[in-house]
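Student: this one's structure only:
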């Protein structure tokens, strides 16, 4: 579903102008999606796709960030670290694309945090997406994400110097059209972290992979 007229929108995977939270919520009603780069040298010039969520799991009403504590600049996540995988990546705030997809980070070495949802440490799910590879087939930041195991640590460092440690509780690979959107973007409950990247087989006709790898973690 396109965003409502009059709202600034993102162009490509990185927004020239970030949309308002209201526009994001409206997009979530129709089809909020997770866009993660996934390509090889063969498809270097092919636009990279977004995961269109099944409308049956869309939100029933528009919802902005409902975190119990307003986010401050000190809460904004700055760095993601996964010690067991040797991952250390800068965190870039991202919004949505004109098609209602969660925008991807500009660099395949960085990760994108969904800025209109909870920040890590707030109530609900903080959503972070990363590339599995880039248009030249080089390994992305989440290339080895499927090697994570339950109980592994994921560390988030915020601008204010605060460090949060999350414990991996679940790792799932789901079909492209069956991503549980309500769970992934849930804004209620204990502080959680959701990592997302592409997996599976490349779909040439849709310019994306046929699966998504989801990692769920809770705050230690």
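Tutor: Sure, I can see it. Owing to the predicted nature of the structure, the values given are computational and were not obtained by experimental measurement. Residues are numbered from 1 along each chain as shown.

Student: from here on, contacts and neighbour counts on C-alpha atoms
Tutor: Noted.

Student: residues contacting the most centrally placed residue in the chain?
Tutor: Centroid-nearest residue in the chain: residue 129, 3.2 Å away (criterion: Cα atoms, centre = their mean). Contact partners of residue 129, counting by Cα atoms under 8 Å, 6 or more residues apart in numbering, are 34, 35, 36, 104, 105, 111, 112, 113, 195, 196, 197.

Student: that one: what secondary structure?
Tutor: Secondary structure assignment for residue 129 (DSSP: H, G, I helix; E, B strand; the rest coil): strand.

Student: and here is the other one:
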């Protein structure tokens, strides 16, 4: 992603009451309003515009995962430490990120070699609910970053997340979508899901030179492989 000197908050339109399935999900859902309302700026690069030095990032909408015909596989909690996406050549460490004092989502360091960031307020990959992993697309100084090719993923592609207990959670892409930042549906992206799921998020779309940010976000929706 490009160097982001100013941030923009995620301000999704509207909120929807979520059904909480367990205490951990309840705690996570309590943060949806914060995440849906605000998030830190991250610069991203697209193929339809060359961004200037300062970029900003926000999140993207997501469809519901398909209904399951059998009980979903689930893993016990374990912090993720590595992400491997062979289809786009991503092999990166994962760092845990939280919220800043102003309630916005923190991000990994703004470098092309920075790792992806797992939001520790979300489930760990493999637990019920949506785990959230974000990453930069590039920086003005160094060029392409960890999620530069994220938009190239397709439904059916598989990837894995290694966890600190040495277990590996494998996921299959359900959908890849680009959404205008002004219409980001936080309830669908961050809301409860029938089984373990994962969202990979970065920026995309055309670049708004006046605002110094991209107009859209790329979201990859994935489900745990049973």
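Tutor: Yep, it's here. Here the structure is a predicted model, which means the values were calculated and not measured.

Student: quick one on the thing from earlier: now the contacts of residue 129 of the first structure as JSON lines including neighbour count and distance to residue 165 of the first structure?
Tutor: Output for these, formatted as JSON lines (neighbours: other Cα atoms under 10 Å; distance: Cα to Cα, whole Å):
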{"residue": "34", "neighbour count": "28", "distance to residue 165 of the first structure": "24"}
{"residue": "35", "neighbour count": "27", "distance to residue 165 of the first structure": "25"}
{"residue": "36", "neighbour count": "31", "distance to residue 165 of the first structure": "24"}
{"residue": "104", "neighbour count": "32", "distance to residue 165 of the first structure": "23"}
{"residue": "105", "neighbour count": "27", "distance to residue 165 of the first structure": "22"}
{"residue": "111", "neighbour count": "31", "distance to residue 165 of the first structure": "17"}
{"residue": "112", "neighbour count": "28", "distance to residue 165 of the first structure": "18"}
{"residue": "113", "neighbour count": "28", "distance to residue 165 of the first structure": "16"}
{"residue": "195", "neighbour count": "23", "distance to residue 165 of the first structure": "14"}
{"residue": "196", "neighbour count": "26", "distance to residue 165 of the first structure": "18"}
{"residue": "197", "neighbour count": "29", "distance to residue 165 of the first structure": "20"}
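
Student: can you lay out those as CSV showing distance to residue 78 of the first structure and secondary structure?
Tutor: Converted to CSV, those look like this (distance: Cα to Cα, whole Å; DSSP: H, G, I helix; E, B strand; the rest coil):
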residue, distance to residue 78 of the first structure, secondary structure
34, 20, strand
35, 20, strand
36, 19, coil
104, 16, coil
105, 13, coil
111, 10, strand
112, 10, strand
113, 10, strand
195, 15, strand
196, 17, strand
197, 19, strand
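
Student: what's the closest of those residues to residue 137 of the first structure?
Tutor: Distance to residue 137 of the first structure, by Cα to Cα, is smallest for residue 36 among these, at 14.0 Å.

Student: thank you kindly, that will do.
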